[in-house]
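Visitor: Just a sequence and a predicted model for now, questions to come.
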Amino acid sequence: MITVNPDSLRFFDKSDSIFNAADVQDTADALKDAKKQSESKLDRTQLLKVANKQAKDVIERLYAPTTEAGIYTVTVTTTDPK
């Protein structure tokens, strides 16, 4: 995941930039606003359910050679997201 901290933005040659001096703060504010909007739309419960399923799949695939050979039985249990 790539994130940009809007407070860390620095523009060095503002005169020769696609952003002029008046737009520098606007750019940082727009990034902050976009982050707030995306976080408010995020369904954390659904995200955690998908993460649980993916983690279970990875672990099962990791141990597949030993389970297929009958050496071990692997049971993966996840908790329900809160």
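Guide: Yep, it's here.

Visitor: alpha carbons only for contacts and neighbour counts from here, please
Guide: OK.

Visitor: what element comes up after the helix or strand hosting residue 27 heading to the C-terminus?
Guide: Assigned by DSSP states H and E, residue 27 falls within helix 23-41. Next helix or strand after helix 23-41 toward the C-terminus (DSSP H and E): helix 44-62.

Visitor: List the buried residues of that following helix.
Guide: Neighbour counts using 16 or more other CA atoms under 10 Å place 52, 56 of helix 44-62 among the buried residues.

Visitor: Which strands and helices lie in contact with the helix holding residue 27?
Guide: Applying 3 or more CA pairs under 8 Å, 6 or more residues apart in numbering; DSSP states H and E, we find helix 23-41 packed against no helix or strand.

Visitor: Presented hereafter is structure B, for comparison with structure A:
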Amino acid sequence: MRALLEAAFAPEALEIADDSHRHVGHEGARDGRGHFTVALTSAAFAGLAPLARHRAVYAALGDMMQTDIHALAIQARAPGEGR
């Protein structure tokens, strides 16, 4: 996940948290795919609406969204944007 996001966005900051342990027993966790939170800051997001930023992250992760990731919380910011 980290390598794909770094290649796609050259982020100034990137944090990935595996939240899967919070979802043990959850229907979506039974197939082995995980729950993650991603926070990244990249100039690639400048001028993009939040939905476009999320779509770009999904596109960068490609097949991982079908094979490894069940749920993904995304915080995508351009440089200079607050938390």
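Guide: Cool, the structure landed. Since the structure is predicted, the reported quantities are computational estimates derived from the model, not experimental observations.

Visitor: What value does the TM-score take for this pair?
Guide: The TM-score (TM-score structural alignment, normalised by the length of structure 1) is 0.27; 33 aligned residues with a CA RMSD of 3.1 Å.

Visitor: by contact count, what packs against the longest helix anywhere in structure 2?
Guide: Taking DSSP state H as the criterion, structure 2 has its longest helix at helix 50-61. Contacts defined by 3+ CA pairs under 8 Å, 6+ apart place helix 50-61 of structure 2 against helix 2-9, strand 69-77.

Visitor: residues of that helix that come out buried?
Guide: 53-54, 56-58, 60-61.

Visitor: Name the nearest of those residues relative to residue 71 of structure 2.
Guide: Nearest to residue 71 of structure 2 among those is residue 58, at 11.1 Å by CA to CA.

Visitor: For the closest one, which non-adjacent residue is spatially closest?
Guide: Nearest in space to residue 58 of structure 2, with sequence neighbours left out and distances taken as CA to CA, 6 or more residues apart in numbering, is residue 65 at 7.1 Å.

Visitor: Correct me if wrong: that neighbour contacts residue 57.
Guide: No: if you go by CA atoms under 8 Å, residue 65 of structure 2 and residue 57 don't touch, sitting 10.1 Å apart.

Visitor: on that earlier part again, could you give the angle of the longest helix of structure 2 to helix 2-9?
Guide: Helix 50-61 of structure 2 runs at 120 degrees relative to helix 2-9, counting by axes from the mean of the first three to the mean of the last three CA atoms, to 10 degrees.
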